[in-house]
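[1] Structure, please.
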Amino acid sequence: MAIDESITLKKLEVFLAFMERNNLARVAEDLGQSVVSVHRALHSLEQAIGCPLFKLEGRNLVPQDTARRLAESARRVVAECEDGIHAVRDMAGINASRLRVGAIYSLTLHCIPHLIVGTKLRKDGLNIELTLGSNDELLQKLQDGRLDAIVIGVHDGIDSKRLITVPLFSDEMFLAVPLDSPYASRSEVDLHELANENFVTLADGFITSYSFNQMMENAGISPVIGMHVGDIFSLINLVSNGMGISLLPGRIASFTPRIKLISLRPGHTYSQHIALLFLNSREQDRNLLALAAEGRTYSRRLLQGGDFPMLGEAE
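    You can find the predicted model right below:
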């Protein structure tokens, strides 16, 4: 008998995930899909096979004996296909157990460790290689295929047509000053008060440099910039030692107690949007799906005030 063309490996994978988890919402999160898409895949598979696989009890889908029998065969089919793919990837020199992740420096204290640990728990044996760099450097490496995924600040200048974007969190920008600055006792500052101050900032290509430029442009200010630096840690040290002031995201507060972050008055506020990005041509990659699922978990727990530090304390 010919196999119905609507019976696909993807649907079998969704089916097996449901048989293991027995929960539509959890399967949807693991696979990076909507609950509706998961339910549709299961219903379509059932129709294609031509016999009932589940029964509805209340709002729950309950597998029948037919589903359990199908799962036995489906596991063998998917496993054989995976073995073949792994063998081909090995022949081509591509290591399926390696995930190359890039991130901006300021995310190394909380965000990136959580994502790495959580992803490795989801994918036992996965080797994650971390590369740090500026926003623009990491984006170029992703597009060139030198990285599998990146965690950076997103903005309107990024062409997202080829990218899958998983939002993680937003982080407000603050005025950063040394502890002995005249501004340190203030709870709020207007950007126009700073028009003649000496600023230090990051070089072009960093999300914080982009944010700095956007904020100054929005306020109509041409800032006096005494120095550009190539990493966030040098910038923090320069500010803390009185070499100038800067505009920095709230997560920087966790890196040092030697600078003061001061809120900006309404009309001058600005937030960075941090997200996980990978190419949409890799949207079915299991390693990236695990990373994306962990990213959504991280974001949700931040919003719910879970045990991750919140913005302004860390991330």
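
[2] Every contact and neighbour count from this point should use C-alpha atoms.
    OK.

[3] how many neighbours does the closest residue in space to Met227 that isn't next to it in sequence have?
    Sequence neighbours aside, Val200 is the residue nearest to Met227 in space, at 5.0 Å (criterion: Cα to Cα, 6 or more residues apart in numbering). Neighbourhood size, Val200 [other Cα atoms under 10 Å]: 22.

[4] Also this sequence, please, to line up against the first:
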Amino acid sequence: MRRTTSKVIINFLALVIASYFLFTSASEIFAQEFIGYSAAGIDANSIKPVVDAFRNAMGSPNNGNAPGPLTSGRREINWDGGGNNSTTSPAPTPFTGFQLIRGALFTTPGTGFVQAPPFGLATTFNNATYSTLFTTFSPLRLFSAVGSNVTVVHFFRPGTEIPATVNAFGAVFADVDLPDSTSAEYFGPEAESLGKVFVPPANNGLSFVGVFFTSERIALVRITSGNTAPGPNESASADAVVMDDFIYGEPLVGPPTDKNQCKKGGWSEFDFPKAFKNQGDCIQFVNTGK
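    From the prediction side, this is the model:
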């Protein structure tokens, strides 16, 4: 990838025991301008300052379940179901439970996804160590693919099934042991890779990684959680990782990349970079970027 000419790396020292890394040395170099956030520590308090800084970069409010389009704010998924500590039956892939209300859909090469507290993960994956190995950022539940260590996040305008893009995405991870086992790769509207970042390790703790793009839009994020799918497998080299809070910019439709997308009323579907006045206005943007 081409080395970006302008990057800002934000690292906050929350506690002495927290550890941090620079994207330039622990990731594939991003081709676009971005602001990166990363943290790792023993508990939620040790990474919270960085998570909050990432939230602040996207702005308020947390738009919750409000239908789009909304021109400001962010979305969050904490998997907790309003304080629910039950273990869900594995939902098949694609997992559409948050598509209409939060604008995010999840797929995996595995069989599906589970939301569960640590003791529920121990039962689901037949591994008693998970009840004490994993900790939460926001109580009470965590999130994991079943039968795979890969989760793909797709974005939609909340309240619709119209594909959308976001300007930022970050996630919390539990029990990352190795510096190169867990990553998030960001893709643009044309399926082009915008860059890949590795998650800093925090054995038995929590890690966070987030990327805010200053000009590019994210259409898809491919998350690799550890080097093995959660399960009864235990070895010195196995690094099973699960996830907690997902935080991302408000999903907006756009930008158009082909003038044909502007035709037959297509221009009226776009929210980003603006709401177009007519077909000609949309085509002008495709041709000139203005």
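
[5] And the TM-score between them?
    Once superposed, the chains reach a TM-score of 0.26 (TM-score structural alignment, normalised by the length of structure 2), with 120 aligned residues with a Cα RMSD of 6.0 Å.

[6] is it fair to say the residue nearest to Met227 of structure 1 lies in a helix?
    No. Counting by DSSP: H, G, I helix; E, B strand; the rest coil, Val200 of structure 1 falls outside a helix, being strand.

[7] Distance of it relative to Ile225 of structure 1?
    Using Cα to Cα, to the nearest Å, one gets 6 Å for the distance from Val200 of structure 1 to Ile225 of structure 1.

[8] buried stuff in stretch 295-305 of structure 1?
    Gly295, Arg296, Thr297, Tyr298, Ser299, Leu302 (16 or more other Cα atoms under 10 Å).

[9] nearest to Leu289 of structure 1, of the residues you listed?
    Gly295 (9.6 Å; Cα to Cα).

[10] Show me what the helix or strand hosting the closest one is packed against.
    Using DSSP states H and E, Gly295 of structure 1 sits in helix 286-303. Secondary-structure packing of helix 286-303 of structure 1 (3 or more Cα pairs under 8 Å, 6 or more residues apart in numbering; DSSP states H and E): helix 24-31, helix 111-122, strand 163-178, strand 271-279.

[11] for structure 1, what spans make up the strands?
    54-57, 60-63, 98-103, 127-132, 149-154, 163-178, 188-189, 198-202, 224-229, 246-249, 259-264, 271-279 (DSSP state E).

[12] tell me which strands and helices the third one is in contact with?
    Same thing as strand 98-103 of structure 1. Against strand 98-103 of structure 1 (3+ Cα pairs under 8 Å, 6+ apart) you get strand 127-132, strand 149-154.

[13] so which of those strands is the most packed in?
    Most buried of these by mean neighbour count (mean count of other Cα atoms under 10 Å) is strand 149-154; its value is a mean of 26.

[14] Can you report how many residues lie near Asn287 of structure 2?
    So Asn287 of structure 2, with other Cα under 10 Å, has 11 neighbours.

[15] should've said Ser25 of structure 2
    10.

[16] same thing with Glu72 of structure 1?
    11.

[17] Then Arg74 of structure 2?
    Arg74 of structure 2: 26 neighbours (other Cα under 10 Å).

[18] Please apply the same query to Thr208 of structure 1.
    When neighbours are counted by other Cα under 10 Å, Thr208 of structure 1 comes out with 23.

[19] Could you do Ala219 of structure 1 as well?
    Neighbours of Ala219 of structure 1 using other Cα under 10 Å come to 15.

[20] which residue packs closest to Ala145 of structure 2, ignoring adjacent ones?
    That would be Phe113: by Cα to Cα, 6+ apart, it lies 4.4 Å from Ala145 of structure 2.

[21] downstream neighbour of the strand or helix carrying the one you found in the secondary structure list?
    Using DSSP H and E, Phe113 of structure 2 sits within strand 112-116. Using DSSP H and E, the helix or strand that follows strand 112-116 of structure 2 in sequence is helix 118-124.

[22] wait, which of the strands of structure 1 is closest to Val36 of structure 1?
    Taking the strands of structure 1 one by one with Cα to Cα, strand 60-63 is closest: 13.2 Å.

[23] List the buried residues of the closest one.
    Leu61, Pro63.

[24] about what we covered before: what packs against the strand holding Phe113 of structure 2?
    strand 91-92, strand 142-146.

[25] of all those, which lies closest to Ile10 of structure 2?
    Going by Cα to Cα, the one of these nearest Ile10 of structure 2 is strand 142-146, 26.0 Å.

[26] Against which helices or strands is the closest one packed?
    Taking 3+ Cα pairs under 8 Å, 6+ apart as the contact cut, strand 142-146 of structure 2 packs with strand 112-116, strand 242-249.

[27] now those as a markdown table including mean neighbour count and distance to Gly280 of structure 2?
    A markdown table is the format used below for these (neighbours: other Cα atoms under 10 Å; distance: least, Cα to Cα, whole Å):
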| stretch | mean neighbour count | distance to Gly280 of structure 2 |
| --- | --- | --- |
| strand 112-116 | 24 | 43 |
| strand 242-249 | 25 | 28 |
